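# just coords:
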């Protein structure tokens, strides 16, 4: 069988291939070459969640003696930096832990004076008259913004003469009180000394957000840190409607805290802050920023924005 070469048919096929394949590919390559290259310095993520990159002012940190061998002061500061924490309110048992951190980073650390040292602890500090002399002696170093965190176990203990004198000292020296207690004892404290300024640890620990809201309505000099309440605030990572309602109603009264009261909290620190960022991201951006940093910055950090 003799094969006949049809030159004209071949040329027609080549033209079809050029029209259908080569020209479109060339056009795509040309348009790609003409498109501007992305700027690596420019953030192209236009849907960044509002709480994910905020600076954090941690208002509940303890650098207790038990942690000194786990993390050196320098390592604590590095941990803050990795976590995006730009300021920290620190009180320690004993107070030397706070001073060690403050010495290395006075612009980052906001010292509070905790009563616990030697044989003075959460169960007996308010029974020891000597604690008042301890406060006055330590306060001679003018670095402290407040007294606490200390515990009041019930409203009856809030009537202790030592606690009453502590409240008067705080008012006289224009210091905040950082207290771990329920709402009944907070009410008793304000009854004894209406001019006190209170940072209420753990938002009451077990008090529901409705009670916290009512306390805010009643006392203008009351703020909270939300440490240890993470699972109440955002069970499974989803912001509770009740807590969200509190945050939206009182956005200027809430602060973020971690509470490194045991070494395991230091070991989990980055995850704690990451979890807090998760529920902050579920709030309007202006509310998230107030809670993450601005409220504490206004109260304890000379009003700066937290940017570094």
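Looks like it arrived, so ask away. Just so it is clear, the model here is predicted, and its values are computed rather than measured. Numbers count the residues shown, from 1 in each chain.

# can we go C-alpha only for contacts and neighbour counts from here?
OK.

# So what's the residue count around the closest residue to residue 159 other than its chain neighbours?
Spatial nearest neighbour of residue 159, chain neighbours left out: residue 188 (7.5 Å); criterion: C-alpha to C-alpha, 6 or more residues apart in numbering. Using other C-alpha atoms under 10 Å, residue 188 has 17 neighbouring residues.

# Which secondary structure elements does the helix or strand containing residue 188 sit against?
Following DSSP states H and E, one finds residue 188 within helix 183-192. Using 3 or more C-alpha pairs under 8 Å, 6 or more residues apart in numbering; DSSP states H and E, the elements in contact with helix 183-192 are helix 161-172, helix 209-218.

# alright, now check it against this:
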């Protein structure tokens, strides 16, 4: 009996030891990464970790890619949404998990019609594990609900206010009126405008940002490989004057991300793995080139400080 009790006690001690050391290792990973930051450190405000990536990129490997590119923090959107927590649990001080409502390939088109998502989003935010909602696609060409008829979007924006978290919205319209209708109707909501309006021109982005101080523009996927018909730099990576002027006008409300999706023409393919994390260096090499063309204090805001403040890191 004594031997059995001793064995049980030792086993419990060993389990506690392993747990504490695992927690310590995660804590040290957070601390080490933050303490060794250089001036190139960035906050990636738009990444994805999806089922189509998991076979080629483990959560540990994703964090290693971040370390290699001096990405101190990242917003992670999971598909399914719990995939974001795989990274967050390894590095809770570095990862901001967003609740992404997509599970199936067509959900990016259908989410606005799925009112069953509303209690799921509230439960996720109430749990404290998620610090944002999105990415929510609102695409033109007949796919979007009318501006006054999206019960789900309205509920999400109201939940974001209730739990004090931002909502990332991806609009694809030829005019800024759709985003204006959203941000003006929900002025208490903090809205991250994915891809800074995507196909819109700087004047359109300026209009939205001037009328809605609750909108932050994210420059993720604004690179030579995505949005190729609406670049913000020339073929040599030089910022176009209109975009530079816009960033100088709103230095506190621009952010940058990588949008770890690759190849862009094989989204969520069953036969091709998504290697977006393997392209992290490519994306950030490009972004750092144009960021360096801004005054140092503004570049620092856009590549890191604005996101740190918005996400309360």
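Sure, I can see it. Remember, predicted model here, so these are calculated numbers, not experimental data.

# Please state their TM-score.
The pair, once superposed, lands on a TM-score of 0.77 when counted by TM-score structural alignment, normalised by the length of structure 1; 251 aligned residues with a C-alpha RMSD of 1.7 Å.

# what does the residue nearest to residue 159 of structure 1 align to in structure 2?
Correspondence of residue 188 of structure 1 to structure 2, assessed by TM-score structural alignment: residue 181.

# list the buried ones in the helix holding residue 188 of structure 1?
The neighbour-count check on helix 183-192 of structure 1 (16 or more other C-alpha atoms under 10 Å) flags 183, 185-190, 192 as buried.

# Just to check, residue 205 of structure 1 is in contact with residue 211?
No: in this structure, residue 205 of structure 1 is not within contact of residue 211 by C-alpha atoms under 8 Å, at 11.5 Å.

# what about the two, which has more around it?
A direct count of neighbours by other C-alpha under 10 Å for residue 205 of structure 1 and residue 211 places residue 205 higher, at 18 against 15.

# what's the nearest residue to the corresponding residue of structure 2 for the more buried one if we skip its chain neighbours?
Under the alignment (TM-score structural alignment), residue 205 of structure 1 pairs with residue 198 of structure 2. Leaving aside its sequence neighbours, residue 198 of structure 2 sits nearest to residue 172 (C-alpha to C-alpha, 6+ apart; 6.1 Å).

# how many other residues sit next to that neighbour?
So residue 172 of structure 2, with other C-alpha under 10 Å, has 21 neighbours.

# quick revisit: among the helices and strands packed on helix 183-192 of structure 1, show me which one is buried the most.
Of these, the one with the most neighbours on average (mean count of other C-alpha atoms under 10 Å) is helix 161-172, at a mean of 18.

# After it, which helix or strand is next?
Counting by DSSP H and E, what follows helix 161-172 of structure 1 is strand 176-180.

# Which elements pack onto that next one?
strand 146-151, helix 161-172, strand 197-200.

# what's the mean gap between the shortest one and the aligned bit of structure 2?
Spelled out, it's strand 197-200 of structure 1. By mean C-alpha distance after the TM-score superposition for structure 1, the fitted strand 197-200 of structure 1 averages 0.4 Å away from its aligned residues in structure 2.

# Please apply the same query to the second one.
Once superposed with structure 2, the aligned residues differ from helix 161-172 of structure 1 by a mean of 1.4 Å; criterion: mean C-alpha distance after the TM-score superposition for structure 1.

# quick one, the helix holding residue 188 of structure 1 and helix 209-218 angle?
10 degrees (axes from the mean of the first three to the mean of the last three C-alpha atoms, to 10 degrees).

# Next, the angle helix 161-172 makes with helix 183-192 of structure 1.
60 degrees.
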